[in-house]
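Trainee: Fold the stuff below for me.
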Amino acid sequence: DLSLNVAHTYIIINSSLSIIFKPSNTQISSRPCSVSTSL
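Mentor: You can find the predicted model right below:
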């Protein structure tokens, strides 16, 4: 149960970061694959 909570929180943080950085940086939104691999 605890690992599920951690994974769920990580997914929420990840999506929140992409929502925050997408409008401010066009390179990140145009190349999401490189961003996810660097994270």
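
Trainee: Please count neighbours and contacts with C-alpha atoms only from this point.
Mentor: Fine.

Trainee: And the next helix or strand past the lengthiest helix in the chain?
Mentor: When the chain is parsed with DSSP state H, its longest helix is helix 2-24. Sequence order places helix 26-30 as the next helix or strand after helix 2-24, per DSSP states H and E.

Trainee: One more, please, to line up against the first structure:
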Amino acid sequence: MAEKEVILTLEGLKKLEQELEQLKSVRRREVAERIKQAIEFG
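Mentor: Next up, the predicted model:
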């Protein structure tokens, strides 16, 4: 895979960090709950 230089502003970086935190906390719990329900259904 060829690496491509990405230019990112400080504002863009903060936005990506917030999105990552959202995915790691809120979305992870949502996905875990859906997996739990799927397991219960067999």
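
Trainee: picking up where we left off before, what is the longest helix of the first structure packed up against?
Mentor: Here helix 2-24 of the first structure touches helix 26-30, going by 3 or more CA pairs under 8 Å, 6 or more residues apart in numbering; DSSP states H and E.

Trainee: go again using 10 Å as the cut-off
Mentor: Judged by 3 or more CA pairs under 10 Å, 6 or more residues apart in numbering; DSSP states H and E, the packing partners of helix 2-24 of the first structure are helix 26-30, helix 32-38.

Trainee: Quick one: the ones you listed as CSV, columns for distance to residue 11 of the first structure too.
Mentor: Below are those laid out as CSV (distance: least, CA to CA, whole Å):
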stretch, distance to residue 11 of the first structure
helix 26-30, 17
helix 32-38, 12
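
Trainee: Return the most buried member of the ones you listed.
Mentor: Mean neighbours per residue, mean count of other CA atoms under 10 Å, is largest over those for helix 26-30, with a mean of 13.

Trainee: No further queries at this time; thank you.
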